[in-house]
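**Q** here is my input, please return the structure:
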Amino acid sequence: MPIYDTSMPACRGIDIQDLSIADLQGHMRAGDFSASDLTACFLDRIGRLNGLLKAVIEVNPDALDIARQLDDETRQGTCRGPLHGIPFLVKDNIATNDKMATTAGSSDRPILRVLKLFPFPPFSSEGYSARGGQCRNPYNLARHPGGSSCGSAVAVSVSMCAFSLGTETDGSVMFPADRNGVVGFKPSLGRTSCRGVIPESHNFDVVGTFGKTVADAALALDAILEPGTGDESVPPLGSFVSTKSALQGARFGIPWKKIWEAAAAPRKGHEYRLLMEAVDRIKAAGAIIVSEVDFPSADEIMSPSGWDWDFPSQLGRPNESEFTVVKTDFYNDLKEYLSSLRTNPTNVRTLEDIIAYNRERADDEGGIPGRHGAWPLGQDNFERSAASKGVEDDVYEHALEFIQRKSRSEGIDAALGCGGQQLDGLLVPVQADGGAATQLAAKAGYPMITIPISTKTNGVPFGLAIMQTAGREDLLVRYGSAIEDLNRGRPKADFRNIDADNYMYVGAEPGQ
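**A** Okay, the predicted model is just below:
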């Protein structure tokens, strides 16, 4: 096993490991270091750690040249905004108009375009890609790092960049953020552009942000919000950052059914105790905690065993299943995306082409069951999607209407309006309930933010999340930053089990 240098390189003698975007900008204004210096420092950090964590697949070969250009602009009195000169990373499936060979290629569309990872089987290795290998959780390398945006979360967690972008269909921003001790911010459906995206489902896909602080995640989200998708008179999200004093008089709901009751299971005692201590601190800071809150549709739309996007089909009700919508959307949206490419050297035009490609390269791509350790079941969800032929039949239409109604008006909105007085947010765990709350927000297309709280007994971080209705990202920033201020700091990665070398499976192995 190679010996890795886990220390953080100094930037012109300054320790930047825990500095926020505002702190970094302050140092650059003071002349302590430049954007070029900062970029070089992060590249050094990537070089020291990435062989261990495999969070970064590729860096922009022009990164330092771009930084020098931005330094020139600064000297000339030009500032593009609060992120001017701040290095960041994007999920590898985000195509960029530069020299990088992203997983899905590049295009001539706007500079930030989201490209979704494909739906994986229900038993597979979390955080593995054929191109980059197995991404690792820096807190415990023997535990999985979260969903498909885990590289972006890991990179922020260990200061390989100042902030990052990820994508989510159902949990792929929330889970990696929560498991890697950073803030994850998932906006409302449609608030970030998905033009130029390799989609999974236009009914669920969003671009989200990762930051060391709520302020950082909010600044990053401000930069990518789609014009015309919110109230243009509302100030930038970054302006809503607050302190713990904002909790005085705030009203939060604690939905018990399927959420906190699952978190209270005896085997989750350590995590539950620390989560409830965090809730008690919020209450002590002056907030009102409403415990008589539930989602009216909980029994109908939430799996009895945590995250599961196809459990209704197992009960004979595919017309209530999220996966019914996703598999159909994926077939159609992928075909539309592939037809829009300016160049397509592989001549892959349809999902059937991808399935054939994976079968021909099964040893690397896992296209046949039992041929690749990361995907023991092969590409069964691809095949289920292909079997749908993208037909938006009555089953599809009913499933979409059912999911949206049960997660929105009969779900989150109903809980927020508990007792006739609107709540300022719903406080939920991200992991301790098996992902039930995270999935509900994804189904609704509603915003959610998670704030680091502590670590489990195995060293993996966990946090407390806030849910809101569509378009109320401002409240998530206001109260997320207040809880962050109250909690005082995020856990630091200690690289437990640094010699671990195996696939990080999630889901239930068939027959178990």
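
**Q** C-alpha only now, for contacts and for neighbours.
**A** Noted.

**Q** so which residue is dead centre in the chain?
**A** Val173 (0.9 Å; CA atoms, centre = their mean).

**Q** that one and Val290, how far apart?
**A** Separation of Val173 from Val290 (CA to CA, to the nearest Å): 27 Å.

**Q** which residues of the stretch 51-200 of the chain fall in helices?
**A** Secondary structure of the stretch 51-200 of the chain (DSSP state H, counting those that start in this stretch): helices at 63-75, 150-157, 174-179.

**Q** alongside the first, I'd like the structure of this one:
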Amino acid sequence: MGKRSIATMTAALVAGSLLTGVPNAGAQAAEHGADSASPPGSAGLPGVDLDTVTIPELQARMAKGSLTSEALTRTYLRRIEKVDPKIHAVLRTSPTALREAAASDARHRQGKALGPLDGIPVLLKDNVNTRGMPTTAGSLALAGSPPATDAVLVTRLRKAGAVILGKTNLSEWANFRAAKPTSGWSAVGGQTNNPYVLDRNPCGSSSGSAAALAASLAQVAIGTETDGSIVCPAGMNGVVGHKPSLGLVSQSGVVPISAEQDTAGPMARNVTDTALALSVLSEGDGEGGSDGGKGSRGGRARPGDGLQDLSDFPSLRSRPGAAADHGTGLRGKRIGLWRLPSLGTDVDALMTSTAKKLRKAGAVVVEVTPPYQARLAELEFPALLSEFHRDIDAYLATRKGPRTLAELVEFNRTHPEEQSCFAGQELFEQALAAPPTTDPKYRAMRAELKDLSRRSLDETMAGHNLDAIAAPTNPPAWTTDCARGDNDVIPSSTPAAVSGYPSLSVPAGSVGELPVGLLLMAGNNQDAQLLSLGASVEQRLKAWRAPRYLPTTGVGATR
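**A** As a prediction, this is how the structure comes out:
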């Protein structure tokens, strides 16, 4: 997709309906009521509720001169200072954020805004290289010198005028260190808490990015995923997360697990903002291309692939003053519901209610069970071990500190701080012993994974003539417990993650106080169609609500 198409699409998004991103969001917030433990989202910006405002609304105010990026950025920085001590989602804020905001304001005054993200504060997961700021993957091993250059995706954000607000905590090494990790914990940042119930887990590994968005600490955040690490935190923290088609967003400069599955992706409080962020992250400008990072393989999407049809995005079909879509874009859509009863009766009941709402909006919902899931579960982990050894060695060679996985294992053995929540590094040790990616057995394993994962979705969608497959993103959040570790065997993310197809989590509702997401999956490079469908689903379900920062609750499974 060329720059002209990107510019046309993003301009249309900004000009589109300013009401459809989170329908009736203000009414929902009032309905759920204020709580003394829930800081107001509108503090510091009269007429702007950070909990519910969308990027098009912010840009409309900036264009009129009634809002500046500097004021917006200062408000988010103050909110981080006030709210983040409850959840520990933000590791550090950028010392240049206010300068970047001031530069954006100058462009807006001159009528030279760079696009929809110009002046919009964005948080980056702390495994994304950011010049002048530590990039640690949560480990003290990388806490020394910052990387010399930005990741390609950060370069794109800067060129689009986004304000880099800071870095978010994550599950250390993206949850690929110990056999029984605790999601949201890192030696650098400690434990991130779920904003809805503080003793519950935020899910991994983009835990800080999702929790920060739920607490309205930034307008957009960047997460990364190998299998579930964007969509599960999004679901468990009641926000939106998009795992793009593999290769749509460059992985260059991002701490890896596997070039065969890794991707960065946008997260936000609504689908409109998520789509706008993706349009920037995926824009092809010849710098970094879609190489997928060190060790990338062929067959990837090209920058802009899958976005051509964002002109059909629901917020584009109405103009200011027009009635909102409210989910009418679902009429005639065919959605396959993969129930996953293993996630519990409460989640299953929520899926029943969700299907009823979608049918009422005109969608056809049929129950499906994608095939080959047991074989995918059997093959994925051994393949990732071999790929991690290859790709982490390549990345560590670009940084100061341990230069190989073997040196990293020794670092962890000699630094007690790395063992303060859980001591294990079994996955590191298994990766050292795994066959190399040149081994024929490994190659056969990855080929079978790619084939079966794609067939699991392609055959299901073709067999039922589906526009998308839907499934629960997550169970209710489990209690955080370093001694026990996670209970995160959540199979819904695997088919899209292994195949490289796109997936999108939107809020579906809650079990008690604990959010549950609806995961939508579509075919290869169908990102635009998936986002359009997700926006219609979001408008129909109207499931978003602000967190109340409860210390604990007896509702929902402790697992």
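
**Q** quantify their similarity with the TM-score.
**A** Overlay of the two chains. TM-score (TM-score structural alignment, normalised by the length of the first structure): 0.84; 459 aligned residues with a CA RMSD of 2.6 Å.

**Q** counterpart of the residue nearest to the centre of the first structure over in the second structure?
**A** By TM-score structural alignment, Val173 of the first structure lines up with Ile230 in the second structure.

**Q** go ahead and confirm that match touches Lys243.
**A** Yes: with contact defined as CA atoms under 8 Å, Ile230 of the second structure counts as touching Lys243 (6.4 Å).

**Q** list residues touching both of the two?
**A** Common neighbours of Ile230 of the second structure and Lys243 are listed as Thr224, Gly265 (criterion: CA atoms under 8 Å, 6 or more residues apart in numbering).

**Q** ok, back up a step: would you list the helices of the stretch 51-200 of the first structure in JSON lines and tack on mean neighbour count and distance to Ala278 of the first structure?
**A** Shown next, in JSON lines, are the helices of the stretch 51-200 of the first structure (neighbours: other CA atoms under 10 Å; distance: least, CA to CA, whole Å):
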{"stretch": "helix 63-75", "mean neighbour count": "17", "distance to Ala278 of the first structure": "40"}
{"stretch": "helix 150-157", "mean neighbour count": "31", "distance to Ala278 of the first structure": "21"}
{"stretch": "helix 174-179", "mean neighbour count": "32", "distance to Ala278 of the first structure": "15"}
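
**Q** show me what Ser454 of the first structure aligns to in the second structure.
**A** For Ser454 of the first structure, the residue aligned by TM-score structural alignment is Gly509.

**Q** my read is that its match contacts Pro515, right?
**A** Yes: applying CA under 8 Å, one finds Gly509 of the second structure in contact with Pro515, separated by 5.9 Å.

**Q** helix or strand: which one has Gln25 of the first structure?
**A** Assigned by DSSP states H and E, Gln25 of the first structure falls within helix 21-29.

**Q** what range in the second structure matches that helix?
**A** With TM-score structural alignment as the criterion, helix 21-29 of the first structure aligns to 55-63.

**Q** mean deviation of the matching stretch from the first structure?
**A** Stretch 55-63 of the second structure, aligned to the first structure and superposed, deviates on average by 1.5 Å (mean CA distance after the TM-score superposition for the first structure).

**Q** follow-up on the earlier one: the helices of the stretch 51-200 of the first structure: which one's closest to Ser321 of the first structure?
**A** helix 174-179 (21.1 Å; CA to CA).

**Q** which residues does the helix or strand where Thr8 of the second structure lies contact?
**A** Element membership for Thr8 of the second structure, per DSSP H and E: helix 3-15. Outside helix 3-15 of the second structure, the residues that touch it by CA under 8 Å, 6+ apart are 55-56, 59-60, 115-116, 272, 276, 279, 283-285, 304, 308, 310-311, 315-316, 319-320.

**Q** in the first structure, which residue range corresponds to it?
**A** The aligned range for helix 3-15 of the second structure is empty, by TM-score structural alignment.

**Q** also stretch 358-365 of the second structure?
**A** Against the first structure, stretch 358-365 of the second structure falls on residues 282-289 (TM-score structural alignment).

**Q** could you tell me the end-to-end distance of the matching stretch?
**A** One end of stretch 282-289 of the first structure sits 8 Å from the other (CA to CA).

**Q** any idea what Ala482 of the first structure aligns with in the second structure?
**A** Using TM-score structural alignment, Ala482 of the first structure lines up with Ser536 in the second structure.

**Q** which residues touch that match?
**A** Taking CA under 8 Å, 6+ apart, one finds Pro314, Asp325, His326, Gly327, Thr328, Gly329, Leu330 in contact with Ser536 of the second structure.

**Q** identify the residues contacting Leu221 of the first structure.
**A** Phe185, Gly208, Thr209, Leu237.

**Q** tell me which of the residues you listed persist in the second structure.
**A** Retained in the second structure (both residues aligned by TM-score structural alignment, their matches' CA atoms under 8 Å) from the contacts of Leu221 of the first structure: Gly208, Thr209.

**Q** now, which of the contacts of Leu221 of the first structure sits nearest Pro296 of the first structure?
**A** Looking across the contacts of Leu221 of the first structure and measuring by CA to CA, the closest to Pro296 of the first structure is Phe185, at 25.6 Å.

**Q** so what corresponds to the closest one in the second structure?
**A** So, by TM-score structural alignment, Phe185 of the first structure is matched to His242.

**Q** now Lys443 of the first structure
**A** Aligning on TM-score structural alignment places Lys443 of the first structure opposite Val498 in the second structure.

**Q** name the SS class of its match, please.
**A** helix (DSSP: H, G, I helix; E, B strand; the rest coil).

**Q** check the one 10 residues further on too.
**A** The assignment at Ala508 of the second structure comes out as strand when based on three-state DSSP.

**Q** tell me how far the equivalent of Phe210 of the first structure over in the second structure lies from Arg545 of the second structure.
**A** Taking TM-score structural alignment for the superposition, Phe210 of the first structure sits opposite Met267 in the second structure. As judged by CA to CA, Met267 of the second structure and Arg545 of the second structure stand 16 Å apart.

**Q** ok, how many other residues are close to Ile3 of the first structure?
**A** 9 (other CA atoms under 10 Å).

**Q** thinking again about what came up before, my read: the residue nearest to the centre of the first structure touches Gly166, true?
**A** Yes: using CA under 8 Å, Val173 of the first structure is in contact with Gly166, at 6.2 Å.
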